[in-house]
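Student: only geometry, no sequence info:
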């Protein structure tokens, strides 16, 4: 992979209208996928059966489905939650979002009521799967419940991750003020999480708060300079503040770093539109 070109960003005057389309949809999917991977990593102890099963989901998701189904069939009590979590992850890896949402929800319900950390984690996974299915209202209900469990368990980091998915659901439901509150909670809990700053920059930009968007995308770029989604959004903000050359540099860097990705295709579209304008 070629080195990512440094973003040269400066705040400039805001134009009267937005010349570039809103939030790139692949960024939301990337965020949901990354949140689920982080949640999986936090959920288990290294030597547990669940850890072994989750490891198999990464190299052989079809085989992991079979393994988890056998495990689930013979499991009792809280162990059904572990088996269900692995099955849900494997289903998600295979693109079976609806099935994985049901499986994660069943895994949460099989988790002892006093284990609020695992209930939060599995509820969040179910909510994330429903986001992938395009059902933000149902996802939000699960994420709200998962947030309450995480707070009760004193798990600030998990609550912060849940806040990120809540923000995505709230944006989809056209509730930008509530989404801003969720992102503020995510930044407080996860101050070094680049995605929290990226989503915050995007929401600020869409709300017309361009100076705030600039500050937030700069922070995201400091934390994750090799993330093409950040370069894509940095270019949008630069274009909206009249800094066409900065926008071009950002989008060209996305194409250089991830030439075959959907984000590179979007960056090229943005470049073409900017040049035509």
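Tutor: Now that the structure is in, tell me what you want to look at. Keep in mind the model is a prediction, meaning the values are calculated, not measured.
Student: Every contact and neighbour count from this point should use C-alpha atoms.
Tutor: Will do.
Student: Excluding sequence neighbours, find me the nearest residue to residue 84.
Tutor: Leaving aside its sequence neighbours, residue 84 sits nearest to residue 107 (C-alpha to C-alpha, 6 or more residues apart in numbering; 4.8 Å).
Student: count of residues packed around that neighbour?
Tutor: Residue crowding around residue 107 was assessed by other C-alpha atoms under 10 Å; the count is 27.
Student: ranges for the helices of the stretch 151-277 of the chain?
Tutor: 156-172, 176-189, 194-206, 210-223, 228-240, 244-257, 262-276 (DSSP state H, counting those that start in this stretch).
Student: Show me which residues of the fifth one are buried.
Tutor: Of the residues in helix 228-240, those buried under the neighbour-count criterion (16 or more other C-alpha atoms under 10 Å) are 228-240.
Student: Give me the angle between that helix and helix 262-276.
Tutor: 20 degrees (axes from the mean of the first three to the mean of the last three C-alpha atoms, to 10 degrees).
Student: Same question for the first one.
Tutor: Here helix 156-172 runs at an angle of 50 degrees relative to helix 262-276 (the same axes, to 10 degrees).
Student: List the contacts of residue 24.
Tutor: Applying C-alpha atoms under 8 Å, 6 or more residues apart in numbering, we find residue 24 in contact with residue 266.
Student: Contacts only, for the nearest residue to residue 251 once chain neighbours are set aside.
Tutor: Once flanking residues are discounted, residue 251 sits nearest to residue 267: 5.1 Å by C-alpha to C-alpha, 6+ apart. Neighbouring residues of residue 267 by C-alpha under 8 Å, 6+ apart: 232, 251-252, 254-255.
Student: Take the residues you listed and write them to a markdown table, including distance to residue 35.
Tutor: As requested, these are exported to a markdown table (distance: C-alpha to C-alpha, whole Å):
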| residue | distance to residue 35 |
| --- | --- |
| 232 | 20 |
| 251 | 25 |
| 252 | 27 |
| 254 | 22 |
| 255 | 25 |
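Student: here's the one I want to compare it with:
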């Protein structure tokens, strides 16, 4: 018996919450990278300012926004201008002013110019995440597509895969599941060792009731990350939906064994109770 009525479908959670920790600190591509418009000794000072501003945004967003605006008045290069907009955008995210944050990240991407595609890609992705937080998946798609294009220009397959996953998240939110399938396929092609891309592909395939495809994808994800509790949990749901109750129990038990204190283990216990016909605990 298929367990559609017993096990609730997991939602496709592709990407972090933009209001929490979706935005990085000092991007790797800025570390020890001299500005094209300033002498090399000035670059550590710029980095220190960006680091200080980003750290402040995590502690006191209003203070960080004031810092970014004051710094902008003294900026002496396109790189510094972009960094001030980057920091202002993050502070605005913390303040949940997502539309303003989106505009700040777009401005930062434009200000950095074409000399640093990896940084441009990150800024475009930040804009996309801000749009998602504002509830505008269609707008987010434009920015995630730009992020992928910039990552391709930077020849960074891992980065490109991550942004393809973000695009898939926006497509699911917009109700365009088939395009999301294609986006996740692009992510797997860009970074075949990305276990998360395989996991989310399996989740979406399962939601679309393509259980054979979902099974193949979750098996590949498990080969890449055998101790990931999210993968074990998804494997159990797929097995349950396919009527393979013994396999489902085994997968849920493995999640509890590998990560007993994890949220996935808590969900696995509830699923096992449902399989056993017991009421879930209060």
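Tutor: Good, I have the coordinates. These numbers were taken from a predicted model, which means no experiment stands behind them.
Student: Just the TM-score for the two chains, thanks.
Tutor: Overlay of the two chains. TM-score (TM-score structural alignment, normalised by the length of structure 1): 0.76; 262 aligned residues with a C-alpha RMSD of 3.6 Å.
Student: Let's have the helices of the stretch 151-277 of structure 1 in JSON lines, adding distance to residue 122 of structure 1.
Tutor: Below are these laid out as JSON lines (distance: least, C-alpha to C-alpha, whole Å):
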{"stretch": "helix 156-172", "distance to residue 122 of structure 1": "11"}
{"stretch": "helix 176-189", "distance to residue 122 of structure 1": "19"}
{"stretch": "helix 194-206", "distance to residue 122 of structure 1": "21"}
{"stretch": "helix 210-223", "distance to residue 122 of structure 1": "28"}
{"stretch": "helix 228-240", "distance to residue 122 of structure 1": "27"}
{"stretch": "helix 244-257", "distance to residue 122 of structure 1": "34"}
{"stretch": "helix 262-276", "distance to residue 122 of structure 1": "30"}
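Student: can you pull out the helices in the stretch 1-150 of structure 2?
Tutor: Applying DSSP H, counting those that start in this stretch to the stretch 1-150 of structure 2 gives helices spanning 43-59, 61-74, 78-94, 98-112, 117-133, 137-153.
Student: what's the last one in contact with?
Tutor: In this case it means helix 137-153 of structure 2. Contact with helix 137-153 of structure 2 is made by 117-118, 120-125, 127-132, 157, 159-161, 163-164, 166-167, 170-171, 173-174, as judged by C-alpha under 8 Å, 6+ apart.
Student: what do you get for the shortest one?
Tutor: Residues external to helix 61-74 of structure 2 that are found in contact with it (C-alpha under 8 Å, 6+ apart): 53-54, 56-57, 80-81, 84-85, 87-88, 91-92, 94-95.
Student: the inter-axis angle of that helix versus helix 78-94?
Tutor: 160 degrees.
Student: so how far is helix 61-74 of structure 2 from its chain's centroid?
Tutor: Put simply, helix 61-74 of structure 2 sits 27 Å off its chain's centre (C-alpha atoms, centre = their mean, to the nearest Å).
Student: And it, what's buried?
Tutor: Using 16+ other C-alpha under 10 Å as the test for burial, helix 61-74 of structure 2 gives 61-62, 64-65, 67-68, 71-72.
Student: Over to stretch 266-282 of structure 2?
Tutor: By 16+ other C-alpha under 10 Å, the buried positions in stretch 266-282 of structure 2 come out as 268-272, 275.
Student: Check stretch 49-61 of structure 1 too.
Tutor: Across stretch 49-61 of structure 1, burial judged by 16+ other C-alpha under 10 Å covers 49-51, 53-57, 61.
Student: okay, the helices of the stretch 1-150 of structure 2 in a markdown table with distance to residue 212 of structure 2 next?
Tutor: Output for those, formatted as a markdown table (distance: least, C-alpha to C-alpha, whole Å):
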| stretch | distance to residue 212 of structure 2 |
| --- | --- |
| helix 43-59 | 44 |
| helix 61-74 | 47 |
| helix 78-94 | 40 |
| helix 98-112 | 40 |
| helix 117-133 | 31 |
| helix 137-153 | 29 |
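Student: give the contact list for residue 254 of structure 2.
Tutor: Neighbour list for residue 254 of structure 2: residue 232 [criterion: C-alpha under 8 Å, 6+ apart].
Student: one more time with 10 Å
Tutor: 227, 229, 232-233, 236, 248, 260, 265, 268 (C-alpha atoms under 10 Å, 6 or more residues apart in numbering).
Student: One more: residue 201 of structure 1?
Tutor: Counting by C-alpha under 10 Å, 6+ apart, residue 201 of structure 1 makes contact with 195, 207, 209-220, 230, 233-234, 237.
Student: Now with 8 Å, please.
Tutor: Residue 201 of structure 1 makes contacts with 212-217, as judged by C-alpha under 8 Å, 6+ apart.
Student: and which of those is nearest to residue 21 of structure 1?
Tutor: Of all the contacts of residue 201 of structure 1, residue 213 has the smallest distance to residue 21 of structure 1: 15.6 Å, by C-alpha to C-alpha.
Student: Identify the residue nearest the closest one in space, chain neighbours excluded?
Tutor: Going by C-alpha to C-alpha, 6+ apart, residue 213 of structure 1 has residue 201 as its nearest residue, at 4.2 Å.
Student: ok, residue 29 of structure 1 to residue 240 of structure 1 distance?
Tutor: Look at residue 29 of structure 1 and residue 240 of structure 1: by C-alpha to C-alpha, to the nearest Å, they are 24 Å apart.
Student: No further questions, thank you.
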